[in-house]
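Peer 1: Provided below are the primary sequence and the corresponding predicted coordinates.
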Amino acid sequence: IKEHTPGIENAIISVHCHDDLGLANANSLAAIETGARQVECTVNGLGERAGNVGIEEVVMSLKTRHDYFHDLQVNIDTKQFTKLSKLVSRLTGVAVPPNKAIVGSNAFAHESGIHQHGMMSNPETYEIMTPESVGAEKTNIVLGKHSGRHAFEDHLKNLGFHQTFTEEKINELFAKFKDLADKKKHVYDDDIIALVVEHMDHKKAFELVSQHYQLGEKGYAYADVRLNTPDGERADAAVGDGPVDASLKAVERVVGMPISLKDYQIRAITAGKDALGEATLKVEYNGRIFHGRGISTDIVKSSVNAYINAVNSIFLAMELEQQEEE
């Protein structure tokens, strides 16, 4: 293009790569090497098919190999990458694989003996960048049930939420934190970030009021739920193959919409027997896919919250479509 386009020096050449063959970052870097100065990329490599090139991969390639790329400058605060990756993962419901470059949970993990010995002798033996350079410092235990509101607010600021919330919202989050601290022996940074994301203000058509479930014989379970709906408070019950299945069926009965569950995953956000469980799922409605996520120390409740979150996304989309038509 440069050789055959007169005046190309007056334009910025952009590159847009997908990862169908695992070469999105390599192709993007090759384009940069030959003159491209704009890379279209996404956080965590999200995108069509196998995804777009990940912004964290391109930027850290340029940073760690700056001599090869003639010291090209990228004005991005790389210390925010890990935090940003986790936020995008939680909001989209798309989990980051542990072995994902730069931001995966195992990106800086060393298990084999020879690796550990090399790391203790010289960290540069196996790491071409430091965990701190991408904001992947070791997660520490920070707060517990005896921590006060001031300590909680101060830690919110340390986590980067210093301009996000009003005093009223901080009080609400602190109350949620105390509830969580009563259930968990230790509260980690990831727990607090998940708590904040879970309780960000947004319009909700449905909200969980209460839920109960009990196990029967041969794996069957009974569940009943009560929700605030656009038509007032409603309740229903269902029987299913386990408490999660029964609870989601009960919610579906209350909602009364032909929603099809396409994918469901549950994972622990932090370590320990009392870890927060994060449920992520995909549902289909009218040919469209909607994501939902929920967190709780009770995986059944986190699953119900995720399902309700997806239903609220459907209602929000319907409302936006109606506004566009009007």
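Peer 2: Arrived safely.
Peer 1: from here on, contacts and neighbour counts on C-alpha atoms
Peer 2: Noted.
Peer 1: Could you pull out the helices in the stretch 201-326 of the chain for me?
Peer 2: Using DSSP state H, counting those that start in this stretch, the helices of the stretch 201-326 of the chain run over 243-255, 299-325.
Peer 1: Comparing these, which comes out most buried?
Peer 2: helix 243-255 (a mean of 23; mean count of other C-alpha atoms under 10 Å).
Peer 1: Show residues contacting it.
Peer 2: For helix 243-255, the external contacting residues (C-alpha atoms under 8 Å, 6 or more residues apart in numbering) are 211, 213-215, 220-225, 227, 234-240, 259, 300, 303-304, 307-308.
Peer 1: Can you check what angle separates it from helix 299-325?
Peer 2: 30 degrees (axes from the mean of the first three to the mean of the last three C-alpha atoms, to 10 degrees).
Peer 1: So for Thr82, which of the helices of the stretch 201-326 of the chain sits nearest?
Peer 2: helix 299-325 (23.2 Å; C-alpha to C-alpha).
Peer 1: Please name every helix or strand in contact with the closest one.
Peer 2: strand 207-215, helix 243-255, strand 277-285, strand 288-296 (3 or more C-alpha pairs under 8 Å, 6 or more residues apart in numbering; DSSP states H and E).
Peer 1: change it to 10 Å
Peer 2: Here helix 299-325 touches strand 207-215, helix 243-255, strand 260-268, strand 277-285, strand 288-296, going by 3 or more C-alpha pairs under 10 Å, 6 or more residues apart in numbering; DSSP states H and E.
Peer 1: Got another one to weigh against that:
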Amino acid sequence: MERRIKIFDTTLRDGEQTPGVCLDMAEKLEIARSLARLRVDVIEAGFPIASKGDFEGVSQIAAQIKGPVIAGLARAGKKDIETAAQALAKAERKRIHTFIATSDIHMEYKLKMSRQQVLETAEEAVRFAKTFTDDVEFSAEDASRSDWAFLCQVYGRAIAAGATVLNVPDTVGYTTPAEFGALIRHLKENVPGIDGVDISVHCHNDLGLAVANTLAAMENGATQLECTINGLGERAGNAALEELIMAFYTRKDYYKAVTNIDTKQIYRASRLVSTLTGIAVQANKAVVGDNAFAHESGIHQHGVLNNALTYEIISPEVIGVSRNSIVLGKHSGRHAFEERLKQMDYNLESETINLLFAKFKDLADRKKVVFDRDIEALVADKPQVRPEWYRLVYHQVVSGSQSTATATVRLETSNGEVEQASCGDGPVDAMFKAIEKAVGFGVELKDYQLKAVTAGEDALGEAAVWIEAGGEVFLGRGLSTDVIEASARAFVAAINKRLATHGYPETQQAAEGV
């Protein structure tokens, strides 16, 4: 008999805590819509009390996303729980997820609380959360390093107070599959009332065991699995949703478990999250990496050509990857472009398709053929509804091994066009300095990445730029067959995001008369 397993996605909460990840409202909503299409059971939308941005993100997702349960995280305190309840007020289905640490090291050095105090606080938190919603999840932070007998007490109190889900986190990625499976089995046998609630697990990947530990927990009674797209998360990340789902799909004979996930949405969700977060998916990443369905050795190629099952245990079509990726060229019309979008399962508004088609035609003029990956990149880079103080109009770079790199840039603003030039240590540095002169203020560059979206000499390049201002990091992305242009667009996009949040620096305000 197959067991029904629930999928709890925390990409927008734990995943956004990945160093360097900074999503704005439009990006959070786009990821949330992708998760809804994926048909996850629960979307943990954020930690409402953490910041104004987190609160607004949870509020907007709660109001706009239908289908999955929308969860908000809260520490075991009334203010946290009240704030989470406010953020979730408009959710079709909502859950408050409250937590407190239970390991001796956390209680002594972080909480500075006794076991009795933790027991009472956990019970009070769940009981208070229950006044706002019937669906309350309780987590014992650092459960995998906690005393098992004490854990049973804490979870028993949480159930008595009304918890509907008990989460058992491996917060620091410390446990092993056999050990974690034994812990889940012990809890099932020793916590009063546990048969009436869902047992959830949240595993981190510090030792590379997050997926293995999660699967071991499921085999021993866990009914909800917490994970993220591409395994994003703090430090080494979390259990990867795509790996868990395809383990169930591919080895249904062994696991005898089913989920509600639409597997054909996996690849698109992975690429969207990678693009919006700026965190590249490693080429040899299981399920969604570029090499997942690549076969280089001659014997492998021969076997796959005769029968794909010789070396492919997952058909790429199952996760939404087309084997035939060369699709369109510069003579393709809007109808052909729209049909290809539909074949790729994109349901976009007519206005958005018009904007994308204009970008497609520009790209097709520069490339011989346009690949599915190019189209995916165009869709991920589609215009967002946000203010644009500056828009790149023109750029020119002169650089060589025996000369100083110089760049000229022209930006469009609400007051007309502004043009500036600068020198730098290489073409990209010169371009960035010219843009800084054009906008009138310096920028603290935190990171810069450049990658090819597709292969070949006319490959589409994708640039990502991180800048810091006011203690916040802003990510800008740029796309072009010209990597210098892609870099410039990414830098301008990051500056626009910074201005949308903080406005102009005081020195620039005086210069602009703001």
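Peer 2: Perfect, I can see it now. On a predicted model such as this, the values are computed, not experimentally measured, just so you know.
Peer 1: before we move on, the earlier item: and the helices and strands packed on helix 299-325 of the first structure: which comes nearest Leu180 of the first structure?
Peer 2: Of those, nearest to Leu180 of the first structure by C-alpha to C-alpha is strand 288-296, at 8.5 Å.
Peer 1: Mean distance of that closest one to its aligned residues in the second structure, please.
Peer 2: Superposing on the second structure places strand 288-296 of the first structure at an average distance of 1.6 Å from its equivalents, by mean C-alpha distance after the TM-score superposition for the first structure.
Peer 1: Skipping adjacent residues, who's closest to whatever residue of the second structure lines up with Asn228 of the first structure in space?
Peer 2: Superposed on the second structure with TM-score structural alignment, Asn228 of the first structure falls opposite Glu412. Take Glu412 of the second structure and drop its neighbours on the chain: the residue closest to it by C-alpha to C-alpha, 6 or more residues apart in numbering is Arg391, 5.1 Å away.
Peer 1: how far away is Ala26 of the first structure from Met257 of the first structure?
Peer 2: Per C-alpha to C-alpha, to the nearest Å, Ala26 of the first structure is found 45 Å from Met257 of the first structure.
Peer 1: Would you mind telling me which of those two has more residues around it?
Peer 2: Ala26 (16 against 10; other C-alpha atoms under 10 Å).
Peer 1: Now name the helix or strand holding whatever residue of the second structure lines up with that one.
Peer 2: Ala26 of the first structure maps onto Ala212 in the second structure, with residues paired by TM-score structural alignment. Ala212 of the second structure is located in helix 210-219, with elements delineated by DSSP states H and E.
Peer 1: can you name the residues of the first structure that the helix or strand just after that helix overlays?
Peer 2: Downstream of helix 210-219 of the second structure, the first helix or strand assigned by DSSP H and E is strand 224-227. Mapped onto the first structure using TM-score structural alignment, strand 224-227 of the second structure spans residues 38-41.
Peer 1: for stretch 75-89 of the second structure, same thing?
Peer 2: Under TM-score structural alignment, there's no match for stretch 75-89 of the second structure.
Peer 1: what about the aligned residue in the second structure for Thr125 of the first structure, how many neighbours?
Peer 2: Mapped onto the second structure by TM-score structural alignment, Thr125 of the first structure lines up with Thr310. By the criterion of other C-alpha under 10 Å, Thr310 of the second structure has 13 neighbours.
Peer 1: what do you get for the one 3 residues further on?
Peer 2: By other C-alpha under 10 Å, 12 other residues sit near Ile313 of the second structure.
Peer 1: Distance of the residue nearest to Glu412 of the second structure relative to Val473 of the second structure?
Peer 2: 20 Å.
Peer 1: Of the two, which one has the most company?
Peer 2: Neighbour count, other C-alpha under 10 Å: between Arg391 of the second structure and Val473, Val473 has more, with 21 against 16.
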